[in-house]
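**Q** Okay, predicted coordinates and the sequence, questions at the end:
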Amino acid sequence: MRLLVGLGVLFLLRFGWWFIASSPVGFAPLFWLLTLSLGFALLHIGYEWYHYVNVREPVASHATSRLTVDVLTTACPGEPLAMIEQTLRAMKAIRYPHTDYLCDEGNNPYLQALCSELNIVYVTRQLKVNAKAGNINNALQGATGDLCVVLDPDHVPTSDFLEHVLPYFADPTVGFVQVVQSYGNQSEGLVALGAAQQTYYFYGPLMMGMNAYGTVQAIGANCTFRRAALDSIGGHAAGLTEDMHTAMRLHAKGWRSVYVPRVLSKGLVPSSLAAYYSQQLKWSRGAFDLLLRVYPRLFAHFSWRQRLHYLLLPLYFLSGVITLIDLAIPIASLVLYQFPWHIPIREFMVYALPLVGLIFLIRHYAQQWLREPHETGLHITGGFLRVGTWWVYAIGFCYALLRIKVPYIPTPKEGKIENEWKLSLPNILVAFISIGAAVYGVSISSTNATKMMAGFAVTNAIILLIVVLMGQHALLRFLNAKAAALFGRNLHQRLSHFSASLTSVLETAVRRYSLVIATVLVVSAAFSDVLVSRRHSMLKQRQAEKWIHTGGDDVHFGLMLPNQDTIQTLTSQEVDQSMLPATSPSRIVAINLSTINSSGLPVILIQSLLQRHTVPLLTWHVNAGDTLPSTLIAHQLKQIEGMVMLRPMLSAHSASAYRREWQLLVGRIQNAGGTNAAWIWSPPQPDSLIQYFPGARYTNWIAADYRHQNVREICGATSPYQKMRLQISSRIELHERPVVLFAAPDLHQQSAAQSKIIRSACAEIKAVVYQSSMSNDKTVLSQTRRKRRRLLANVHDTGSKKTTHLKNLELTKSPVF
């Protein structure tokens, strides 16, 4: 188990690291709510694992000291007399010498006569305060035993009950000993089955894990106390959860507790929604009250492990608020069309599924510590019932915050036979709201995110409606009768037998091959990490290249070189120190080629630019009658690892001929496999874009050539570019194409300021390529740069006059492109 839990912790850290690194924040309110829900689930898992690795079987002492014992049970008006009588007779049959007490709150003559017949001490009281705790304390005033056993009236003890408990009191530091609380009426209905399933792990590995730090929880039934321990805290502590309150005070006083994992009694679990909800409301209100008001007062008296124990134990009932969040998030997401997490669903599955698989494996491996054979399984009924109790737990939490009192009413012991529609109304309401939100969300959007949220909403609705059905006892009996008439009365037995056999096989396989399964999960997780890492690398590369096809969200800047010979004398450092802005997200280097002959593209030049982490933009003129080696160009493009921007300058006698020539040129290269090229279209007639546009399939960018103006001038209201913008906005296929602007540099503004101008005034512009003053002569190049730096250093001293001179200097030195 320690090895499995160790792997589980590693998987938890792996998931957490990925979750944080993936920057998943979507719509902030929903994100934090869903993250809170996820955190609560992981905290609950950690709480379970903490106890699994600390499971201890207590070692009984062989000391033979004789201790006197009092055995007490209670009776309240309305509880079945036959049930109480069965418990009293079983108490009397306990073999170890003891004195029996019945603490009757109802002054019932029948019970009084029965106690007289069985020689059981009958105790009643006139002043009925502090509910069950007050009732027991009243009886203890006349009891004289060294130990006292507290039994609920529905729990029938075995005759050897005390023989398994007393040896642990040889340790004088033990204040109480708790045994398993087991039930015998799970078959009464789905509510009874679900309520019982919720206790299996608690009375198995969790309570056994508490043995490791001597802080076993006291339960209201089947608990044996040392009288000296009770007297040290003034008797049983009052409250809705008097058992937990008493345990807290005993542990704060330094008393230890022991859990004996033996079934020494059989009790009754609530079999109706009314009984179950009443019990859970009382427990949740009482547990939160202890956490908020008693825990802070006793905090200093606890050990650190006890502080952790009594902090986390009441949080089980916070699951109502968390479930409410889980129900509300898909509804809100679908109605608002906002999503809590922005994460790739495949990656989420890669990191979550191995963790879920290991959680499942650990939980089923822990079933070896369940107390009875029938307790193994998936416990789906119990899980559904807990989800359907969300509103009860939430009310208990609110009542605790607002100090609203809940009367202490013993859990009803007889399940009602009629349908419980009224108690199901909250679940019915939320189920139909979830379905409505799913229908509405899908009707306005059919994205994968919407469909996923709709799936969550419908799943929640199905679970809630199943819980509703669980509470309709008459309807279920009717359906069972119909099924028996159609398929035979032994259908249920056959299904139960098949389920039990399947569960047995599953549990045996899990325990026998747990390490093998864990190894498979580890290997699959490691393999998944490699795949995800490769996918991230590919996505980063694609993301870096995506803007070349679509323009992206940023404004990209580039540098225009005179010709392809310049690059041979240009180093990477010189590119960085050139007019090209260092803050550009992707740097473009544009080169004018005289033509492309039979040798195809200048592959060495392109590779040289790509190695400098720049994007090549090649411009060449295609004269009438030129035949381009399309197959060769496509082959060369496939050999190049990176994206290339191509800008052929065509000429034709008419618009239709121009379109046809462009489509043939681009189409042949694309069809031959040259797909890593982005095609930049320069309109031959800027006033006739629509007539000359060759089509969206053959065009990635639209070029706007205004190289004798800077960005501020081009984006101005009176710029000639505004006429081109009107044409671009008039047709959707033009409007969807990003614009690359060829412009003069503006020495007054940094690239960030120019980007701001573009985003506000010319949002369609996604790239700016500046004129360059570089020449083929490297000496002239260096002199130009030095002169530029000197002039820039004096700009602030000499004002706009020198700035204008510098600008004119750049324009006169710029070659015609």
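**A** Yes, it's here.
**Q** contacts and neighbour counts: CA atoms only from here.
**A** OK.
**Q** distance of His497 from Val458?
**A** 31 Å (Cα to Cα, to the nearest Å).
**Q** If you count surrounding residues, which of the two has more?
**A** Val458 (23 against 12; other Cα atoms under 10 Å).
**Q** ok, the more buried one - contacts?
**A** By Cα atoms under 8 Å, 6 or more residues apart in numbering, the contact list for Val458 reads 431, 434-435, 438.
**Q** Show me what stretch 69-81 is in contact with.
**A** For stretch 69-81, using Cα under 8 Å, 6+ apart, the contacting residues are 84, 91, 97-106, 111, 132, 135-136, 143-153, 410, 412-414.
**Q** another one to put next to it:
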Amino acid sequence: MESKIKAPTKNESRIIKFMILLGIFSIIYFLQFFFHPEHIGNPYLYALLSISILYSLVKKLYMWYNYSNISVPESSGKVPALKVDILTTYFPGEPYQMTITTLEAINQITYPHTTYLCDEANDPYLRNFCEENGIIHVTRDNRIDAKAGNINNALKKYATGDICVVLDPDHIPEPNFLDPILPHFEDPEIGFVQIVQSYYNIKETLVARGAAEQTFQFYGPMMMTLNSYGAVNAIGANCVFRRTALDSIGGHAPGLCEDMHTAMLLYAKNWKAVYLPEVLAKGLAPSNLTNFFKQQLKWSRGTFDLLVKVYPKIFSKLTGRQKIHFGILPLHYLGGVISLINFLIPALSLFFATTPWKGNIIDFAFVLIPVAASSVLIRTFIQKWVIEKKERGFHIIGGLLHINTWWIYIVGLAYTLINKNVPYLPTPKENEWNTNYKIIIPNAIIGIISITAIIYGLQKDLTPFSIVMAGFAFFNALIMAFGIYLANKVTNQNRILRSNLAFSKISSLWSFKHAFYKGANSTFMVTRAIALPLLLVLLIFSMNFKNMNDLARWENVSVPQHTPLSGKYLGIFHPYQETGLSDIQEITFIENQQDVNFNIVSLYLAWNRQSIESFPHDLMTDIFEKDAIPIITWEPWTAELATQDSEPELREGRKSFKHIANGTYDNYIRDFIQILKSYDQPIFLRYAHEFDNPQYPWSAVGGNTPEEFIAAWKHVHELIKAEGANKIIMVWNPWKAHNMAGYYPGDDYVDWIGITLLNYDALNSDGQYHPFKDLYKPFSDEFFWFTRKPVMLAEFGSLKIKDRQEEWLLDAMTSINREFDEIAAIVMFNSAYDKNIPENDWYDQRYLDWTTGSMKEISTRFNPNPPRNGNILKQLTLENPATNPISQFDIKGVHYKKGKDWKNNYYVLTREELQNDLETIKASGLNTIQFKGSDIYDYNIRSISEDVGLQLIYEFDIDASRNYLGNNKKIQKLAKQIINKTERFKDDKNLIAYSFKFNLEQQYVKPLLFAQRTAYLNWLNSLITEIKKIDPIRSIVIEVPLNNETMDLIQQMHNSFPVDSYGLIMVENNMEQLYEVMRYSAKAGIDVFVSDIEPKVLLQNAASFKNDNFILSNWQNERYSNWLNYDGLVDFNGNRKQELRAVKTLLTGLSPEEKMAEVRILKPAVPLTPNSSLEYSAAIRAGGQWLTAAKHVQDFSFDWSLVKNDLYGNPLALKNLGSGNTIKVTIPRDYENYELIVTAKRKGLNYSTSNRSLLHTKLEE
């Protein structure tokens, strides 16, 4: 039973201290994050949470403080000749056998001593036992000072020894009990020696186990450190006192915690103490909840009493370490108040639909990991110094028991505050297994409150934050349920498994248990060995990831990369002679011979009358019949269209692009476009290819400029739109990478990028062989700066010379697959009739031969996956015609997007915030919100919008990037989810419509777009038909972008689609197009309305919308982890913009508040240099002149923010800089990509105005 614990080595002591320092650093790091003002949710709950966290961290620090200086006392080993008195007590009702067993064990102690039984009952049985066993029986006629008075009675009247041992009647000493203790009394300054308090009934019940677990760390490393601090606690169960020390304080101190009281008084008299970490006696731990609660009430009341009444009186007489110990130790019992706070926080959050903290949960995890790791790993490392190996572990039962004792600790605190006494509580009675079930009422109440809060709270507010709070509340309820279980299942000896399982099963379980404990011990040893490096790694890992997370929101914010899907295509140009037309029969032969399939067939047509009059209709038909797509290289040899009376420039083919842009060739262009349109099939149009190639007159050789090219390109594009040839796919094809960006007309005018990539091998201009990568990479590098369009190698091949063709082609395929995934189409230039032979002095053939036999290998490596072609809606049949047009409702609405993508969204959409937003929307004259479905926020949006009195258009959240081709299980699952939602929503009174977006052009590139549209609409047709069966009352709305295709799409869908209304998404101020669609729809009897319009466009055309339905783009500016926008009626901080003020005036007709003054940013009149700090000022326009904000600072408040943009000016991230009429800005390195926002708000007004400006002044400014 003797402990063999040794003090830590110097290296172990250094490790302990260093780990504690890391833990302290982790706590500081956590607190710095937690207490950031922007994380404050509900201020009252935040205050409670702060109290709970601070208490827990202080408690942790106190434990680490008591781990930092472990020591084991040394002695000479000589047992001095001291007269010893050993005293134990008896209180009426305690079991005889327990007392007798202890007395018998005391008599077995080998060192000479006198035994005393201090009998409060003067019990005849015990008196007789004492007489028979040479024990002095002591009694008294009063019970003053309870146990202390009982002991002191014996000390004053009978005991005369040098040493006084006080044993509780349930603690059984070892025969050598005094041998290791007495040598320490050689030092005359030692007033008492304390040994380990251990228990022999730990396995009796879970309560006994939990009660013992709460002492393991205290009697191990903590008391061993207190030994170093000179602040050892005296424990009444088995403490050994010097009699002169006790006499110096008037004997054993009275009170509920008489042992702690005694120690405090002895220290005040300058006595010292020793803690001996050896198990020399074992006693009984409380075996049921009633007895445990009695014990804890006694200790909590007693320690609080000492803190309030004794500690202040002796404070000046204690050492610094003793002041810390006796001042903090009683605060352990404040855990009851903290537990109550922890119970209330989630319950109140659920009841009131709020949250105490609203920071980023991922960041919270990163800063919490070091604290948690420090706690676990320090505890693991320090457990080498617990008294016995079996005491190692996380002591979960002890922790749960402690939490369940919360109300007892509160009662102890309350009794202290009102100075109410707690009666003396004896040790547990024999066979006292029954529990007083009244003691579980407080825990049952907390459990019921927690469960009620979950049910009520989630019905009222279903958000990620309420779900988290519900998780905490449920955890609290489980803890309370465990406490109730402890009150009922008092014994572990239920033998349920042994009574119902076969012996083989029992043996297997025993084997598993043995293996588990063996594995746990091995894990402990390994963890302990690597505790310090593991803590360092976790700390560095967490801080690094937190830092990376922070940088990802600002310095290293990732630019959103969205690349629409295009499919992959393999094409061919294979003429049958010296012509620009491919030979379909030859192509079919190559496909059969080389086991390959071509998805694109190339042909070349010049600008001349023959291209109209002799258009290759048969070839086009053959191409479509083989389910391929033609690519027409349309060469503007404009001189061939000139007439005799044309001006010289036209006859010479000069300035082609200037004349194209001026409309000179519009009739020809329209005729050609109409031919292509007539096929109603996708057609690639490679117009004016290689515009920078001096071999062509449409290059600079012909007097053409990049500006003229761009103007001509846009003009042709507009003509294609005007003619409704929506299946034409525009391919922009430069010749060289150099300066090609100067010719780029913009993504709105280009569908694909074409590249001429031909390997001339030894016929290259430098006579050298160049691999594919060297030829293509200059293009790829340049594309990065101006476009993400898919790339087509519109002429791809390698000359059949020097036997290197196949090697070059296959190497090219390897490079494409590894490095250039933007290449989505390859058109093999498989001509044997190319007369464009570079200048050389050795090639003597008439033609260049590009034909290859490597088609199969190229196809296998490139792996084309083209969609099947199809006309939009060709398979649809109208089953359920439109019956509920949305025009029956008056709609003045706004999109509410704050619940979108909640994981990356900066807004915390609590019920309170949602309620405030919707009430403000209603007060602004708007009567409808459109909300994109979210499983997280659906419930709140539906219930609150109905309470507020807003109409709701529910937009189903459909990922447009899904593959709608084929039998896709994901879209089938999505359809079921939508049907299920319809079933749930159909009884909502304020729900007026279901909405579906038709915007696949953001996700797909032509021609894949056409096939996906067809598949999507077929899927949507069957889905809407099912919805109408479930909910025939609601309008079904399809929203389409307002562009040149809108009328054609609406017409086709209207004739074969069960849609009630069409919403028009206005992506720009294209009012003429809107009027055109409106006029057409009115004539055709199609119900349309504007379902997405920016506030500024609405206000610019207010007269047109006053009596029409419309939905504004956004309620509040959107802000996500790596992008944001400014299209809301409310800014990022919740300030109402001037646009909202104007909308309210438009809709309500009420007189507006005083108009807000304009605000501008005054920039510093110096050149910007990175890392310098410059001051920017706000200016206000008042009385027709601009004045600095300093003159108006009494009337206005100014808030400043910095916005980081990408290279194209798209906003990525926002940082709040502060408030004031001026602001200091540290200039970023790439300051050209930053903007400053100032928001001004006049006191007393509800609206704000803002200005956004680049940090620097552009030259043109």
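**A** Right, received. Where do you want to start? Predicted, not measured: the structure shown is a model, and the values here were computed from it.
**Q** Which members of the contacts of stretch 69-81 of structure 1 are classed as buried?
**A** 84, 91, 98-105, 111, 132, 135-136, 143, 145, 147-153, 410, 412-413 (16 or more other Cα atoms under 10 Å).
**Q** In helices, which of these fall?
**A** 84, 91, 111, 132, 135-136 (DSSP state H).
**Q** nearest to Lys766 of structure 1, of those?
**A** Proximity of these to Lys766 of structure 1 (Cα to Cα) peaks at Lys132, which lies at 76.1 Å.
**Q** any idea how far whatever residue of structure 2 lines up with the closest one is from Glu430 of structure 2?
**A** Under the alignment by TM-score structural alignment, Lys132 of structure 1 pairs with Lys147 in structure 2. Remark: distance between Lys147 of structure 2 and Glu430 of structure 2 (Cα to Cα) = 20 Å.
**Q** again, but for Leu532 of structure 2
**A** From Leu532 of structure 2 to Glu430 of structure 2 the distance is 47 Å (Cα to Cα).
**Q** Likewise for Ile314 of structure 2?
**A** In terms of Cα to Cα, Ile314 of structure 2 sits 40 Å off from Glu430 of structure 2.
**Q** swap in Gln1073 of structure 2?
**A** In terms of Cα to Cα, Gln1073 of structure 2 sits 94 Å off from Glu430 of structure 2.
**Q** residues touching the corresponding residue of structure 1 for Asp119 of structure 2, list them.
**A** Aligned by TM-score structural alignment, Asp119 of structure 2 pairs with Asp104 of structure 1. By Cα under 8 Å, 6+ apart, the contact set of Asp104 of structure 1 is 74-76, 122-125.
**Q** outside of stretch 267-280 of structure 1, which residues touch it?
**A** Contact with stretch 267-280 of structure 1 is made by 154-156, 181-186, 188-193, 195-196, 389, 392-393, 410-416, 420, 423, 471, as judged by Cα under 8 Å, 6+ apart.
**Q** again with stretch 465-473 of structure 2
**A** Residues contacting stretch 465-473 of structure 2 (Cα under 8 Å, 6+ apart): 343, 346-347, 349-350, 353-355, 450-451, 453-454, 457-458, 910.
**Q** do stretch 150-167 of structure 1 as well
**A** By Cα under 8 Å, 6+ apart, stretch 150-167 of structure 1 touches 60-64, 67, 71-75, 83-84, 86-87, 90-91, 93-96, 177, 220-224, 260, 264-268, 413.
**Q** Filter those down to the buried ones, PyMOL style.
**A** Only the buried entries of those go into this PyMOL selection, using 16+ other Cα under 10 Å:
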select buried, resi 71+72+73+74+75+83+84+87+90+91+94+96+177+220+221+222+223+224+260+264+265+266+267+268+413
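**Q** What about the contacts of stretch 150-167 of structure 1, which are in strands?
**A** Cross-referencing the contacts of stretch 150-167 of structure 1 against strands under DSSP state E gives 71-75, 177, 223-224, 260, 265-267.
**Q** Now distance to Gly209 of structure 1 too, for the residues you listed, in a markdown table please.
**A** Output for these, formatted as a markdown table (distance: Cα to Cα, whole Å):
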| residue | distance to Gly209 of structure 1 |
| --- | --- |
| Val71 | 27 |
| Leu72 | 28 |
| Thr73 | 28 |
| Thr74 | 30 |
| Ala75 | 33 |
| Val177 | 14 |
| Cys223 | 18 |
| Thr224 | 19 |
| Val260 | 11 |
| Ser265 | 21 |
| Lys266 | 23 |
| Gly267 | 23 |
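**Q** now, which of these sits nearest Leu30 of structure 1?
**A** Closest to Leu30 of structure 1, out of all of these and judged by Cα to Cα, is Gly267, at 43.1 Å.
**Q** How about the closest one: what's its closest non-neighbour residue?
**A** Nearest non-adjacent residue to Gly267 of structure 1, counting by Cα to Cα, 6 or more residues apart in numbering: His155, 4.0 Å away.
**Q** In structure 2, what residue corresponds to the one you found?
**A** Match for His155 of structure 1 (TM-score structural alignment): His171.
**Q** ditto for Gly209 of structure 1
**A** In structure 2, Gly209 of structure 1 lands on Thr225 (TM-score structural alignment).
**Q** Show me where the stretch 701-850 of structure 2 has its helices.
**A** 706-722, 772-783, 805-819 (DSSP state H, counting those that start in this stretch).
**Q** so what secondary structure elements neighbour the first one?
**A** Read that as helix 706-722 of structure 2. Where contact means 3 or more Cα pairs under 8 Å, 6 or more residues apart in numbering; DSSP states H and E, helix 706-722 of structure 2 is packed against helix 656-661, helix 666-678.
**Q** Figure out which of these is closest to Lys1083 of structure 2.
**A** helix 666-678 (24.7 Å).
**Q** which of the residues in the closest one are buried?
**A** Neighbour-count burial for helix 666-678 of structure 2 [16+ other Cα under 10 Å]: 666, 668-670, 672-673, 676-677.
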